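S.K.: this one's sequence-less:
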């Protein structure tokens, strides 16, 4: 049996979807694993898995419309060439990719569509047209939370029992000890200003009194990193640390509070990693899965979108009140059990 993933970026790069693909590839299942991709993003960080066939369907030496057309034609060819239709399991991370699956393959394969963003981002108008045409071929749609399942059921009632709630699993082991209250703040994110809104984060930090520090970890394009470094250089107390080392738990355990100012997210993988190390979280409340990860006032604070004053006020409330802080760090570790890898493993194996 073959298991085929189709995604824009190779799974050896940084990203939530890329991490999920690596997780699926690591499952203890008897499948031949094939990965289709057309980009390595900015940089390969992880080693290739020797048990995976990596197939690059990118088009070289073309640009514009010709390149896009050639890319999609090549995607169809590669799907056919790896005999995807012979009872294979095909996992897609964007509804538009359904359009580039030959009908013969859609009919003879198990098709799994994975939610990778808030539904208003995930289902653009063109994606909705595609869903109307080919959703009957989908065997399962995985969503982050019960709330997402309710939203998707309302959008597509006929998907019914095909919708399965499978949260992202935390890829690092939970810490056994609570954090200590300090003024050391941290974020880990792909460096992408349009989505992550580091401008807001720096403005929020600038409202805090002296004595606070903020370290920003992440990778991205050279242009994005250069832009961020220029902004960081103007705000005392903030440092850009680059990509996280392999020992993420050790890095996170140096800090007390995790920040996220994204304009939108799908699930927020870094948030469950932060809470696994006992870090309370302060985040803008602008994606459905957040309520599953951060229970407002319990293991962090979910702030009304772009209310920067309230965001900075809640950081102060956490870091200046040890009683509040210690309750939240304990609660963070308690909630971390909801994304235990063994639980998520079993949910994936049920549908594969």
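M.R.: Right, received. Where do you want to start? In this text the structure is predicted, and so the values were computed from the model without any measurement.

S.K.: going forward, measure contacts between C-alpha atoms and count neighbours the same way
M.R.: Fine.

S.K.: off-centre distance for stretch 124-136?
M.R.: 23 Å (Cα atoms, centre = their mean, to the nearest Å).

S.K.: before we move on, what about stretch 206-223?
M.R.: Mean-position distance between stretch 206-223 and its chain equals 20 Å (Cα atoms, centre = their mean).

S.K.: and that stretch, which residues are buried?
M.R.: Judged by neighbour count using 16 or more other Cα atoms under 10 Å, the buried positions of stretch 206-223 are 206, 212-220.

S.K.: structure B:
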């Protein structure tokens, strides 16, 4: 098959970029012809390595150059960028002549159904139905987010297939006849789980509003009182780094909480840890929990929309905590820290449960979906 993926860029270290790299590499190794079309790559290298047979094309639209501009300029510039984007994307698809074109719900999502290049169009979403409303923006931006959230439903109906990550999220979209659930797979194979003996809790994600690491840092203030020898390592980058660093200092946690840059060998960091924690406001299907699970770590997370409830079996491989309940989160995290038997039992359950998300299992679902989509008449 000829398969094209459309995304803003592959230069970020985020979960979506990792998932795309893993899927593309897997399909390329099977002999499929894979092309990744980006809009904002700007000659930057992919953060995650790609198979040498994968072709990369950047259209140079540069949507992100307007990130820090005002609303009026964005409203004026965006239609012009969309018009140029559609023309250049149409030209490329007509040259490539793919069998399947996949949108990762980026700036191309409204354009692809109107491009008649002969390929079947599939859209996959890496966040939940209500993500736009969970940004927490106020005023006019809040109204815009509500409008765009409503338009999302009309958009996905125009695709041959619409892929969501969780059964929880599927229910939020209502009765759609083209909707399919395919979770992300494990990012990497781990054959021997963590021994869960190092006194380290790990968290992974972007330093921003979504991940709500300020809650985790405040929770750690209580943890440190009872487990002063344990450390919290948070791996990521993002706009809230300075704010989080100031919070760590203000709470007197500089000796036990560290903000660390993303690393290529994150699997070794999981294996060097004993618990993974997540305090997000919203998710799609959190890669950090999947990765921590594959390393055999017990999981503790806010029960946010969406994803944690599809990964964590309460009391079996971890704990689900009501959103914002920092006291309960601290209580259960401390229970995992202090009870070696419980921590290791949950860790063993995590490792075994991770097999349900193996790359072979998940990628076969994608291949079946592609074949099914192509077998139907246009």
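M.R.: Everything's here; your move. These numbers come from a predicted model, not from an experiment.

S.K.: just to revisit the earlier point, farthest-apart pair in the buried residues of stretch 206-223 of the first structure, please.
M.R.: 212 and 220 (25.6 Å; Cα to Cα).

S.K.: which SSE is residue 121 of the first structure in?
M.R.: Using DSSP states H and E, residue 121 of the first structure sits within helix 119-122.

S.K.: so which bits of that helix are buried?
M.R.: Neighbour-count burial for helix 119-122 of the first structure, counted by 16+ other Cα under 10 Å, picks out 119, 122.

S.K.: that one vs the second structure, average offset?
M.R.: On superposition with the second structure, the mean distance recorded for helix 119-122 of the first structure (mean Cα distance after the TM-score superposition for the first structure) is 2.5 Å.

S.K.: so what's the residue count around the residue nearest to residue 159 of the first structure when sequence neighbours are not counted?
M.R.: Spatial nearest neighbour of residue 159 of the first structure, excluding adjacent residues (Cα to Cα, 6 or more residues apart in numbering): residue 153 at 6.8 Å. By other Cα atoms under 10 Å, the residues close to residue 153 of the first structure number 16.

S.K.: surely residue 153 of the first structure forms part of a helix?
M.R.: Yes: Residue 153 of the first structure: assigned to a helix according to DSSP: H, G, I helix; E, B strand; the rest coil.

S.K.: just list the residues touching it, thanks.
M.R.: Residue 153 of the first structure sits next to 159-160, 163 when contact means Cα atoms under 8 Å, 6 or more residues apart in numbering.

S.K.: give me the distance between it and residue 39 of the first structure.
M.R.: 33 Å (Cα to Cα, to the nearest Å).

S.K.: how about the strands in the stretch 1-150 of the second structure?
M.R.: Assigned by DSSP state E, counting those that start in this stretch, the strands in the stretch 1-150 of the second structure fall at 2-7, 33-38, 55-58, 100-103, 120-124.

S.K.: wait, which of the buried residues of stretch 206-223 of the first structure is closest to residue 184 of the first structure?
M.R.: Among these, and counting by Cα to Cα, the member closest to residue 184 of the first structure is residue 213, at 5.1 Å.

S.K.: can you tell me which residue in the second structure aligns to the closest one?
M.R.: Under the alignment by TM-score structural alignment, residue 213 of the first structure pairs with residue 231 in the second structure.

S.K.: over to residue 350 of the first structure?
M.R.: For residue 350 of the first structure, the residue aligned by TM-score structural alignment is residue 368.

S.K.: with residue 45 of the first structure instead?
M.R.: In the second structure, residue 45 of the first structure lands on residue 47 (TM-score structural alignment).

S.K.: doesn't residue 12 make contact with that match?
M.R.: Yes: using Cα atoms under 8 Å, residue 47 of the second structure is in contact with residue 12, at 5.9 Å.

S.K.: number of residues surrounding residue 188 of the first structure?
M.R.: By the criterion of other Cα under 10 Å, residue 188 of the first structure has 24 neighbours.

S.K.: thought it was touching residue 219?
M.R.: No: counting by Cα under 8 Å, residue 219 is not a contact partner of residue 188 of the first structure; they are 9.2 Å apart.

S.K.: quick one, helices of the stretch 51-200 of the first structure?
M.R.: Counting by DSSP state H, counting those that start in this stretch, one finds helices in the stretch 51-200 of the first structure at the ranges 64-81, 103-108, 119-122, 125-134, 146-155, 193-196, 198-206.

S.K.: if you count neighbours, what's buried in the second one?
M.R.: This means helix 103-108 of the first structure. 105-107.

S.K.: so what corresponds to residue 190 of the first structure in the second structure?
M.R.: Matched by TM-score structural alignment, residue 190 of the first structure corresponds to residue 206 in the second structure.

S.K.: can you tell me which residues contact that match?
M.R.: Residue 206 of the second structure makes contact with 14, 236-238, according to Cα under 8 Å, 6+ apart.

S.K.: repeat for residue 302 of the second structure
M.R.: 278-281, 308, 320-324, 329.

S.K.: give me the nearest residue to it, chain neighbours excluded.
M.R.: Once flanking residues are discounted, residue 302 of the second structure sits nearest to residue 321: 4.6 Å by Cα to Cα, 6+ apart.

S.K.: wait, which of the strands of the stretch 1-150 of the second structure is closest to residue 168 of the second structure?
M.R.: Using Cα to Cα, the nearest of these to residue 168 of the second structure is strand 120-124, at 15.3 Å.

S.K.: whereabouts in the first structure does the closest one align?
M.R.: Under TM-score structural alignment, the match for strand 120-124 of the second structure is residues 110-114.

S.K.: once aligned to the second structure, how far is the matching stretch on average?
M.R.: Mean for stretch 110-114 of the first structure is 0.9 Å (mean Cα distance after the TM-score superposition for the first structure).

S.K.: off-centre distance for that stretch?
M.R.: The chain centre lies 18 Å from the centre of stretch 110-114 of the first structure; the measure is Cα atoms, centre = their mean.

S.K.: burial of the closest residue to residue 107 of the second structure other than its chain neighbours, as a residue count?
M.R.: Nearest non-adjacent residue to residue 107 of the second structure, counting by Cα to Cα, 6+ apart: residue 8, 7.2 Å away. Other residues lying near residue 8 of the second structure total 25 when counted by other Cα under 10 Å.
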